[in-house]
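[1] Give me a model of this one.
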Amino acid sequence: MKTTNTGSAKYDGLGKAGKGHVSTGSGALDNQPYGFNTRFEDAAGTNPEELIAAAHASCFTMALSFQLGDAGYDKGTLETSCEVTLEKDGDGFTVTRSALTLNGDVQEVDRAKFEELANKAKENCPISKLLDTSITLDIR
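    Down below sits the predicted model:
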């Protein structure tokens, strides 16, 4: 099975003075503003790291949901937040960390099995595989 999804970005102007808009092919984001001021200041809009955090949290949570379902569990709730860290690196920047925090309430699963499946999902969700950075998981 193969799926292809799209996103697009447009940036008018250059550097700090530039203003951009980002959209997803599905329309979930439609010309959402982004730029220096949304990335490094408090202006309304989004930024690439926020989008990566949302993608990683949603991908991991879905992967864990399938891990649990495949293991025979059928009732529960999973909630994951993700914090992506961007750090200055010489002349540029590097994403250095993606920190997942998981809150789960799954009926009849013990803590050890839940942690085993959560760690398997962390290692194997497609976004985890895409990111070449330290990925941590805090299970609560």
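[2] Please make it C-alpha for all contacts and neighbour counts, starting now.
    Fine.
[3] measure stretch 107-114 end to end?
    11 Å (C-alpha to C-alpha, to the nearest Å).
[4] Just the residues contacting it, thanks.
    With contacts defined as C-alpha atoms under 8 Å, 6 or more residues apart in numbering, stretch 107-114 is touched by 68, 73-76.
[5] One more: stretch 89-103?
    Under C-alpha under 8 Å, 6+ apart, the answer for stretch 89-103 is 49, 53, 57, 78-88, 133-140.
[6] from those, which would you call buried?
    The neighbour-count test (16 or more other C-alpha atoms under 10 Å) marks 49, 53, 57, 80-84, 135, 137 as buried among these.
[7] Now intersect the contacts of stretch 89-103 with the helices, please.
    49, 53, 57 (DSSP state H).
[8] With distance to residue 42 as added columns, please give those in JSON lines.
    Output for the ones in helices among the contacts of stretch 89-103, formatted as JSON lines (distance: C-alpha to C-alpha, whole Å):
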{"residue": "49", "distance to residue 42": "14"}
{"residue": "53", "distance to residue 42": "18"}
{"residue": "57", "distance to residue 42": "22"}
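[9] compare with the first, here's sequence two:
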Amino acid sequence: MRRTASATWQGSGKEGKGALTTQSGTLRDTPYGFNSRFAEGTGTNPEELIAAAHAGCFTMALAFKLQGAGHTAERLATEAKLSMEQDGPGWKIAAVVLQLKAKVPGVTAEEFQRLATEAKATCPVSRVLNAEITLSAELE
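    All right, here's what the predicted structure looks like:
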């Protein structure tokens, strides 16, 4: 399986502007630039997209773990909070905090925590990130 995305950029790093497009068409010439990445400007940025990918990947991985254990989630809601920090002359993704709220009928708190921890460790996005990944999982 392969997935593709592309980026274009025009201009300098700070004053330039870019656009992102994904194979699925979900992003099509979606703008990004210095202000959307390092300030509060309009558009997206790579780190926001990584956070969204991580939240989605983890949540789906947990749904599969729950299914394998004989449970179906009524609702899984994950927020991924990504932190960047300066690392020498550049920047790095230092940490991601996954905050999950879930409603899963019939699962015990202990089993839920175990399955959520397994999903965090095994989802492909967690495995590719070189960052500290923590999880707060709340069963409603």
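[10] In CSV: the buried ones among the contacts of stretch 89-103 of structure 1, plus distance to residue 122 of structure 1.
    Shown next, in CSV, are these (distance: C-alpha to C-alpha, whole Å):
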residue, distance to residue 122 of structure 1
49, 18
53, 13
57, 10
80, 11
81, 13
82, 12
83, 14
84, 15
135, 8
137, 7
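[11] thinking again about what came up before, may I see the PyMOL selection of the buried members of the contacts of stretch 107-114 of structure 1?
    To isolate the buried ones among those in PyMOL, judged by 16+ other C-alpha under 10 Å, type:
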select buried, resi 68
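[12] Among the contacts of stretch 107-114 of structure 1, pick out the one closest to residue 31 of structure 1, please.
    Taking C-alpha to C-alpha as the measure, residue 31 of structure 1 lies nearest residue 76 of these, at 35.1 Å.
[13] Map that closest one across to structure 2 for me.
    Residue 76 of structure 1 maps onto residue 74 of structure 2 when the alignment is built from TM-score structural alignment.
[14] centroid residue for structure 1?
    Taking C-alpha atoms, centre = their mean, the centroid of structure 1 lies closest to residue 56, which sits 2.3 Å from it.
[15] show me what contacts it?
    Contacts of residue 56 of structure 1 (C-alpha under 8 Å, 6+ apart): 82, 127-128.
[16] cool, residue 35 of structure 1 as well?
    16, 18-20, 47.
[17] Do you have the strands of structure 2 handy? List them.
    Here structure 2 has its strands, by DSSP state E, at 5-10, 17-22, 30-33, 75-87, 90-103, 132-139.
[18] Quick one: those as TSV, columns for distance to residue 116 of structure 2 too.
    Listed next are those as TSV, based on distance: least, C-alpha to C-alpha, whole Å:
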stretch	distance to residue 116 of structure 2
strand 5-10	29
strand 17-22	29
strand 30-33	33
strand 75-87	11
strand 90-103	9
strand 132-139	7
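[19] what's the burial count for the residue mapped onto residue 98 of structure 2 from structure 1?
    When structure 1 is aligned by TM-score structural alignment, residue 98 of structure 2 is paired with residue 100. Residue 100 of structure 1: 21 surrounding residues under other C-alpha atoms under 10 Å.
[20] quick one: residue 100 of structure 1 from residue 118 of structure 1, how far?
    11 Å.
[21] and what of residue 133 of structure 1?
    Distance, residue 133 of structure 1 to residue 118 of structure 1, by C-alpha to C-alpha: 18 Å.
[22] do the same with residue 83 of structure 1
    17 Å.
[23] ok, now residue 39 of structure 1?
    Residue 39 of structure 1 is 30 Å from residue 118 of structure 1, where distance means C-alpha to C-alpha.
[24] between the two, which one's more packed in?
    Set side by side, residue 39 of structure 1 and residue 118 show more neighbours around residue 118, with 24 against 17, by other C-alpha under 10 Å.
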